[in-house]
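Q: fold the following.
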Amino acid sequence: MSALSLADPSAAPANSPKIVDVAIIGAGPTGLFAAFECGMLKLSSVLIDALDAVGGQCAALYPEKPIYDIPAHPAIPAGALIDSLEAQIAPFNVPRVLSQRVEKLSGRRGDFTLTTSTGTVIHAKAVIVAAGAGAFGPNRPPLDGLEAFEQSGAIQYYVRRRSDFAGRRIVVAGGGDSALDWALSLAEIAEKVFLLHRRDRFRGAPETLSRIEAFVTEGRIEKVVPYQLHGLQGEAGVLRGVEVATLDGQVRVLEADTLLPFYGLSTDLGPIAAWNLDTTRSQIPVTPSSLETSLPGVFAIGDVASYPGKLKLILQGFAEGAMAAHAIYPIVHPDTALHFEYSTSKGTPGQP
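A: Coordinates of the predicted model:
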């Protein structure tokens, strides 16, 4: 079989072998930027993701959520960030293998074979794992009758379109950044927002906590502490009230038609955990200077990578993508020295 033409991702059947310099597993923001860095070094790459579109959690879970720590952007919606990253790699015509996860990895540094869940075969000289925390799903509260309210949309774990919650009476449950950020955002358009947590201490940035207290003072948010979810009231998928209880059993009913539990994500590295890589709690330890894992030729970047001093920030994942691409260059071109040039000097393909 012939290999897929990088210039024309539709030039070959889906399951024909693909030959590239770098296989990037995970098409979230970190994986997308790694593809850009590979392109700038004239390394061909392919993006592989189990989701049906690029963007990872940013696109699938919270496309309208603002991100505040991207350099040069005081705030940017997650979906807009993904759009910009896609535009950035457009000159390199990077193929995408979507709705598939990599089941098998064989070979060695400089000569790997990857096989996906649908039988697609990819040959690569190096591999970058940018899989975030692996496959993800919400931690669901143990409440009776949960499924019917999930199916009707009365209970949701992600805010994909903020406008869907206009005029609603919402219980936001959780004490971390997601719960706080969405309580603040939805309080601007909802009829009522209850912020529920088992204790009167929240895990958020000082500025976020100050804004929460200001919204509470203004009556735009009602803090319900120290309470936890206890039960659901309603029928046929229509939510009418959320029962909450203190640790000593005092029960209160919040009149609400929407429940947003933000209790984090359950994660699983899936088949990656069986690749003879060193792993620790769904993370992959790497050499900080190169991002190479314990398996030579396989690199890990973004949230899945672990090393002393690691910060789980998108901007750090971007830097790791650049470092990994530079570490891969001598694998692909062992007899060619890499002369580093700034993008301001050499531009990108198609630029004068």
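Q: when you work out contacts or count neighbours from here on, use the C-alpha atoms and nothing else.
A: Fine.
Q: could you pull out the helices for the protein?
A: For the chain, the helices defined by DSSP state H cover 29-40, 56-60, 78-89, 146-152, 177-186, 206-218, 314-332, 343-346.
Q: which residues touch the closest residue to F92 other than its chain neighbours?
A: Leaving aside its sequence neighbours, F92 sits nearest to G39 (C-alpha to C-alpha, 6 or more residues apart in numbering; 6.0 Å). Counting by C-alpha atoms under 8 Å, 6 or more residues apart in numbering, G39 touches S45, I89, F92.
Q: relative to V193, which of the helices of the chain is closest?
A: When the helices of the chain are compared by C-alpha to C-alpha, helix 177-186 sits nearest V193, at 6.7 Å.
Q: in stretch 216-233, what's buried?
A: Of the residues in stretch 216-233, 216, 220-225, 227-233 count as buried by neighbour count, 16 or more other C-alpha atoms under 10 Å.
Q: what's the answer for stretch 183-191, then?
A: In stretch 183-191, counting by 16+ other C-alpha under 10 Å, buried: A183, L184, L186, A187, I189, A190.
Q: what's the distance between the residue nearest to F262 when sequence neighbours are not counted and L186?
A: In this structure, F262 finds its nearest non-sequential neighbour in G174, 5.1 Å apart by C-alpha to C-alpha, 6+ apart. Going from G174 to L186 by C-alpha to C-alpha, to the nearest Å gives 15 Å.
Q: and A75, by the same measure?
A: Distance from A75 to L186, by C-alpha to C-alpha: 17 Å.
Q: then V225?
A: 19 Å.
Q: and A130, by the same measure?
A: 31 Å.
Q: go on, R169?
A: Distance from R169 to L186, by C-alpha to C-alpha: 10 Å.
Q: what sits in contact with each of those two?
A: Common neighbours of R169 and L186 (C-alpha under 8 Å, 6+ apart) are V193.
Q: coming back round to it: what about the helices of the chain, which gets the closest to T287?
A: Among those, helix 314-332 comes nearest to T287, with 10.3 Å by C-alpha to C-alpha.
Q: the residue nearest to F262 touches P261, doesn't it?
A: Yes: under the criterion of C-alpha atoms under 8 Å, G174 makes contact with P261 at 6.4 Å.
Q: would you do the same for the sequence below? I want to compare the two.
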Amino acid sequence: MTDTPAETDVAIIGAGPAGLFAAFQCAMLRLRCVLLDVLPETGGQCAALYPEKPIYDIPACPAVEGAQLIARLEEQIAPFAVPRLLGHKVESLSGQRGQFVLGTDKGASLKAKAVIIAAGAGAFGPNRPPLDGLEAFEASGAVQYYVRRKAEFENRRIVIAGGGDSALDWALALKDKAEHVYLVHRRDRFRGAPESLRQLDEAVAAGLIEKVVPYQLHGLRGQDGRLEGVEVSDLNGDVRTLEADVLLPFFGLATDLGPVARWGMDTTRATIPVTPSTCETSLPGVFAIGDVATYPGKLKLILQGFSEAAMAAHALYPIINPDQALHFEYSTTKGVPAG
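A: Presented below is the predicted three-dimensional model:
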């Protein structure tokens, strides 16, 4: 890692998968770039929320855990020694196309000719269930919203609440480690990939996962932060207690664009509309990629963020080199630029 320069060609806000690949694409075009992220390490949600969760839709990787994917992306940009400013929240963006100035919450300043926003879901936090005494169980780790190490759940009784991909994926991932897995949802219909639903049916039939439907969370039983049971209620208000050591509620993330929303570009529902062919926002010279970007037909997939990173890097090239034509070359032809 090199020292962070005072100015660069491209400032990339967000060091998750899309941001890391944007750094690679810029470097392949011989554009200088700096990675900025509010988190103290690269990886974004992959590193912070699901480092051990398998990802199945990365091309050429039948299955790769979040932390492994980040490690491979870091390996890919290692030859370029891309500077990064981590643990800094970008608070301000001023100037214009070709002459931007970014300021962080820690007083750092960076000049850039173009900006790529790869901020994922923006500032994110879990949607917390409205249960009495929740804070004490959160503090003890009896209620958790992210799974960072699967080994922590060995031989434990786990209640997983939710009906989406996260609830399904973690129920399947922990079924062979936990003593018992309950999957609680308000209806007997889950939102997930067909293959995940098939695996869920198999696990239920084998007694590895117990579906608790149609139920929703009602209360927590225990004392001094030690969880003894999770109360759930059905549509008639009848309450059942599930003996449990851990509750994992997966009700999605509450997202907020934070300071980005005040930078003068169009936004909608915590996302930034972009031109699909270039990923440029309504603010000339500022591009958005990954989950934070939106356009008709957008799929919130990591692989789409990778594609957007390449498009944005090529689209902003004329800003950095206005008098130089960009001749497209395949990486198999030009290799990795030296120096």
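Q: what is the neighbour count of the residue nearest to F262 of structure 1?
A: Neighbour count for G174 of structure 1, taken as other C-alpha atoms under 10 Å: 22.
Q: residues in contact with the corresponding residue of structure 2 for it?
A: Correspondence of G174 of structure 1 to structure 2, assessed by TM-score structural alignment: G162. Each residue near G162 of structure 2 by C-alpha under 8 Å, 6+ apart is listed here: L183, V184, H185, P249, F250, F251.
Q: which residues touch the counterpart of the first one in structure 1?
A: By TM-score structural alignment, L183 of structure 2 lines up with L195 in structure 1. Taking C-alpha under 8 Å, 6+ apart as the criterion, L195 of structure 1 is in contact with V171, V172, A173, G174, A179, A183, I221, E222, K223, V224.
Q: how about M323 of structure 1?
A: S289, S290, L291.
Q: again, only using 7 Å
A: M323 of structure 1 makes contacts with S290, as judged by C-alpha atoms under 7 Å, 6 or more residues apart in numbering.
Q: look up how far Q156 of structure 1 lies from it.
A: 38 Å.
Q: neighbours of L235 of structure 2, how many?
A: Count around L235 of structure 2 with other C-alpha under 10 Å applied: 12.
Q: now the equivalent of it over in structure 1. Nearest residue, chain neighbours left out?
A: Applying TM-score structural alignment, one finds that L235 of structure 2 aligns to L247 in structure 1. Using C-alpha to C-alpha, 6+ apart and skipping the chain neighbours, the partner closest in space to L247 of structure 1 is Y227 (7.2 Å).
Q: now the one you found: how far from D278 of structure 1?
A: 40 Å.
Q: corresponding residues in structure 2 for stretch 63-80 of structure 1?
A: Counting by TM-score structural alignment, stretch 63-80 of structure 1 corresponds to 51-68 in structure 2.
Q: list the contacts of the matching stretch.
A: C46, A47, Y50, R148, R149, L303.
Q: swap in stretch 262-279 of structure 2?
A: Applying C-alpha under 7 Å, 6+ apart, the set of residues contacting stretch 262-279 of structure 2 is 93, 255-257, 261, 280-283, 287-289, 292-295, 308, 311-312, 315.
Q: whichever of those end up buried, select them in PyMOL.
A: To isolate the buried members of the contacts of stretch 262-279 of structure 2 in PyMOL, using 16+ other C-alpha under 10 Å:
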select buried, resi 93+255+256+257+280+281+282+287+288+289+292+293+294+308+311+312+315
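Q: returning to what we had before: what is the nearest of the buried residues of stretch 216-233 of structure 1 to A148 of structure 1?
A: Closest to A148 of structure 1, out of all of the buried residues of stretch 216-233 of structure 1 and judged by C-alpha to C-alpha, is L232, at 10.8 Å.
Q: what's the match for the closest one in structure 2?
A: Using TM-score structural alignment, L232 of structure 1 pairs with L220 in structure 2.
Q: before we move on, what about A130 of structure 1?
A: By TM-score structural alignment, A130 of structure 1 lines up with A118.
Q: got it, and R162 of structure 1?
A: For R162 of structure 1, the residue aligned by TM-score structural alignment is K150.
Q: show me what the residue nearest to F92 of structure 1 lines up with in structure 2.
A: Match for G39 of structure 1 (TM-score structural alignment): A27.
Q: just the strands in the stretch 101-250 of structure 1 please.
A: 102-108, 111-116, 121-129, 135-138, 169-173, 192-196, 222-224, 228-235, 238-245 (DSSP state E, counting those that start in this stretch).
Q: show me what contacts R140 of structure 1?
A: Contacts of R140 of structure 1 (C-alpha under 7 Å, 6+ apart): none.
Q: relative to I331 of structure 1, how far out is it?
A: 44 Å.
Q: so which of the contacts of L195 of structure 1 is the closest to P17 of structure 1?
A: A179 (43.9 Å).
Q: that closest one: neighbouring residues, count only.
A: Counted with other C-alpha under 10 Å, A179 of structure 1 comes out at 24.
Q: cool, L313 of structure 1 as well?
A: Neighbours of L313 of structure 1 (other C-alpha under 10 Å): 13.
Q: give the equivalent position in structure 2 for it.
A: Aligned partner of L313 of structure 1 by TM-score structural alignment: L301.
Q: from F36 of structure 1, how far out is L43 of structure 1?
A: From L43 of structure 1 to F36 of structure 1 the distance is 10 Å (C-alpha to C-alpha).
Q: show the contacting residues for the residue most central in space within structure 1.
A: Centroid check for structure 1 by C-alpha atoms, centre = their mean gives Q57 as the closest residue, at 3.3 Å. When contacts are counted by C-alpha under 7 Å, 6+ apart, Q57 of structure 1 touches G28.
Q: do that again at 10 Å, thanks
A: The neighbourhood of Q57 of structure 1, defined by C-alpha atoms under 10 Å, 6 or more residues apart in numbering, consists of A27, G28, P29, L51, P63, A78, G79, G132, F136, Y158.
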